[in-house]
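Visitor: Have a look at this prediction, sequence included:
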Amino acid sequence: RPTGEGEPPRPRRTEIMASQSAHISSNKRFLIFFDFDETVVDETSDDMVVQAVPGQYLPGWLKDTYQPGHYNEYMQRVLAYLAEQGVTESDIRTVMEKLPATPGMLALLQFLRNQHDFEVVLVSDANTFFIESWLRRTGVRQLFNRVFTNPATFNKDGRLVMRPFHSHDCARCPDNMCKQVIVRDYVARRVQEKGRPYQRVFYVGDGANDFCPGLVLGARDVVFPRRDFPMHRLITETHEAMPGEFKAITVPWVSAEEVVQRLRKLVAE
């Protein structure tokens, strides 16, 4: 058949190319990671889900089963208890949808929606159902290229079953998730796909498990720890005890509006 015969009409081909270009982020120069609990939302979703339980509290025997480093297994027991108490998928979604954003966070997410140079990724030790419920209700799900978190789905009995995200060898992190492994692997894969490095990588977080991924960032990268939260304290302690160990520029924030201000300056460079 002669070349060109049977090709789709030009408008259709243009549409395809336009839709493809909308999904390809190879031209993006910046990569920004977000934690979820107490970073994007101003609460810990695992704690707030208790509001769905009659009486809004967990019995002492259940709380006593928690062991440090094994929080994921503990939450699996909590979710099983919720199902036993008659808590439904709708009940849990309602609680998650009402989680308040941290100060200035909606402005930061809106800023990123208007930028074409940012690839936005979420890395959280919560779970897919909690996070997706909030992101979709808030209308920001499409902003995030990827969401890395513990998978969670409802089984036939109506129980939300959560599984560990992965296994790893990091002694610093809980056994179900090391965010450093996720960040390192994602950056390496995307750089390989793009054929060039990012101009800068950013990380916005608050918790102790957000400190670990910060250790793999370079001197041009920027971490935004929530001021006076565990991530910020660990960075400060590391600078004092092992100067040079933590290389990324550190910009603490109280309101995410401060993150917007710094990003505006860096994008303009």
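Guide: Arrived safely, thanks for sending. Numbering: from 1, shown residues only.
Visitor: make it CA atoms for all contacts and neighbour counts henceforth
Guide: Will do.
Visitor: what's downstream of the longest helix seen in the chain, the next helix or strand?
Guide: As assigned by DSSP state H, the longest helix anywhere in the chain is helix 179-194. Using DSSP states H and E, the helix or strand that follows helix 179-194 towards the C-terminus is strand 200-205.
Visitor: elements contacting that next one?
Guide: Judged by 3 or more CA pairs under 8 Å, 6 or more residues apart in numbering; DSSP states H and E, strand 200-205 is in contact with strand 30-34, strand 222-225.
Visitor: second one coming, line it up with the first:
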Amino acid sequence: MKILVIGGTGLIGSKVVDRLRDAGHDVTPAAPSTGVNTLTGEGLDAAMAGVDTVVDLSNSPSFAKDDVIAFFTTAGRNIAEAEKKAGVTHHVALSVVGTDDLDRLGSGYFAGKVAQEQLIRAAGVPYTIVHSTQFMEFLPGIVASGEKGADVHMPTADIQPIASDDVARLVADATLEPPTTQVVEIAGPARFSMADLVATYLTKTGDARRVIGSAETPYFGAVLDRDTLVPRGAARLGTIGFDEWFAARTPAAAA
């Protein structure tokens, strides 16, 4: 199978590329650094030639609402047009568990993700949308989002974080299966209160700051319901737990 991985040089993309190549497929990573720009369309038709499946793992460089909407709508239209010209038979996209709810609750970033998913559904190319929970690798960013002086303020909503290696494996699996024309949810093996998980993470990293948990503390602009960030039905689960993931981090990652 010939597969194009948009965002194929990033954290998840590079792992997906390696897994699909190890499975014997012809895989091309696409990114501005490889001469493919989904915003301008540069290199997109050439990269799409002869491709059976497209995996879109790209993300907006800005999380501002207008920027995110512009990124996903512009890139989404360009990708869909190129796919139809090339006769692509499966479009796989990585999105986020709770996207619709997070948009409803006021997180500007997710207005862009909703727009992206709407374009995918309307494009006419068979698709699978993979909704993932938060990556364990994003914990430093989650901590930074709640920093207030000497404390870290966190929601008490549930979180079911997943390691990037598990994300890559499950996305690769979805890529090699027939299109579902629906959402497939993936998550880590264990569920925590976000405040409790962040407190554990800070303790493990030797950070003495106090974590203050509250149901009213916003998460990137949205005040969460208890189950906003976790699957509400059947989900495909990763196998790497938080302790295992933390123990396997390299010194560079830990820094």
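Guide: Everything's here; your move. The model shown is predicted, which means the values in this text are computed figures rather than measured ones.
Visitor: Could you quantify their similarity as a TM-score?
Guide: Superposed pair, TM-score by TM-score structural alignment, normalised by the length of the second structure: 0.32. Supporting alignment: 112 aligned residues with a CA RMSD of 4.4 Å.
Visitor: ok so, going back, kindly calculate the angle that the longest helix of the first structure makes with strand 30-34.
Guide: 150 degrees (axes from the mean of the first three to the mean of the last three CA atoms, to 10 degrees).
Visitor: If you count contacts, what does helix 179-194 of the first structure end up packed against?
Guide: Helix 179-194 of the first structure packs on strand 118-127, helix 211-214, going by 3+ CA pairs under 8 Å, 6+ apart.
Visitor: Turn those into TSV, columns for distance to residue 184 of the first structure and mean neighbour count.
Guide: Output for those, formatted as TSV (distance: least, CA to CA, whole Å; neighbours: other CA atoms under 10 Å):
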stretch	distance to residue 184 of the first structure	mean neighbour count
strand 118-127	12	22
helix 211-214	8	24
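Visitor: now the ones you listed in CSV, with distance to residue 261 of the first structure?
Guide: Output for those, formatted as CSV (distance: least, CA to CA, whole Å):
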stretch, distance to residue 261 of the first structure
strand 118-127, 15
helix 211-214, 21
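Visitor: Out of those, the one nearest residue 260 of the first structure is which?
Guide: strand 118-127 (12.7 Å; CA to CA).
Visitor: Who are the contact partners of residue 70 of the second structure?
Guide: residue 112 (CA atoms under 8 Å, 6 or more residues apart in numbering).
Visitor: Now do it against residue 211 of the second structure, distance only.
Guide: 35 Å (CA to CA, to the nearest Å).
Visitor: Apart from its chain neighbours, what residue comes closest to residue 75 of the first structure?
Guide: residue 46 (7.4 Å; CA to CA, 6 or more residues apart in numbering).
Visitor: Distance check, the one you found against residue 231 of the first structure.
Guide: 19 Å.
Visitor: likewise residue 74 of the first structure?
Guide: From residue 74 of the first structure to residue 231 of the first structure the distance is 23 Å (CA to CA).
Visitor: ok, those two, which is more surrounded?
Guide: residue 231 (25 against 18; other CA atoms under 10 Å).
Visitor: Would you confirm that the more buried one contacts residue 223?
Guide: No - counting by CA atoms under 8 Å, residue 231 of the first structure stays clear of residue 223, with 9.8 Å between them.
Visitor: list residues touching both of those two?
Guide: residue 205.
Visitor: Take the helices and strands packed on strand 200-205 of the first structure and lay them out in a markdown table including mean neighbour count.
Guide: Shown next, in a markdown table, are those (neighbours: other CA atoms under 10 Å):
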| stretch | mean neighbour count |
| --- | --- |
| strand 30-34 | 20 |
| strand 222-225 | 26 |
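Visitor: among the ones you listed, which is nearest residue 152 of the first structure?
Guide: Across those, closest to residue 152 of the first structure is strand 30-34 (CA to CA), at 19.5 Å.
Visitor: now residue 161 of the first structure, what's its secondary structure?
Guide: When classified by DSSP: H, G, I helix; E, B strand; the rest coil, residue 161 of the first structure comes out as strand.
Visitor: Who are the contact partners of it?
Guide: 76, 79, 80, 152, 153, 154, 155.
Visitor: mind redoing it with 10 Å?
Guide: Shown in contact with residue 161 of the first structure (CA atoms under 10 Å, 6 or more residues apart in numbering): 75, 76, 77, 79, 80, 127, 129, 151, 152, 153, 154, 155.
Visitor: quick one: it from residue 77 of the first structure, how far?
Guide: As defined by CA to CA, residue 161 of the first structure lies at a distance of 9 Å from residue 77 of the first structure.
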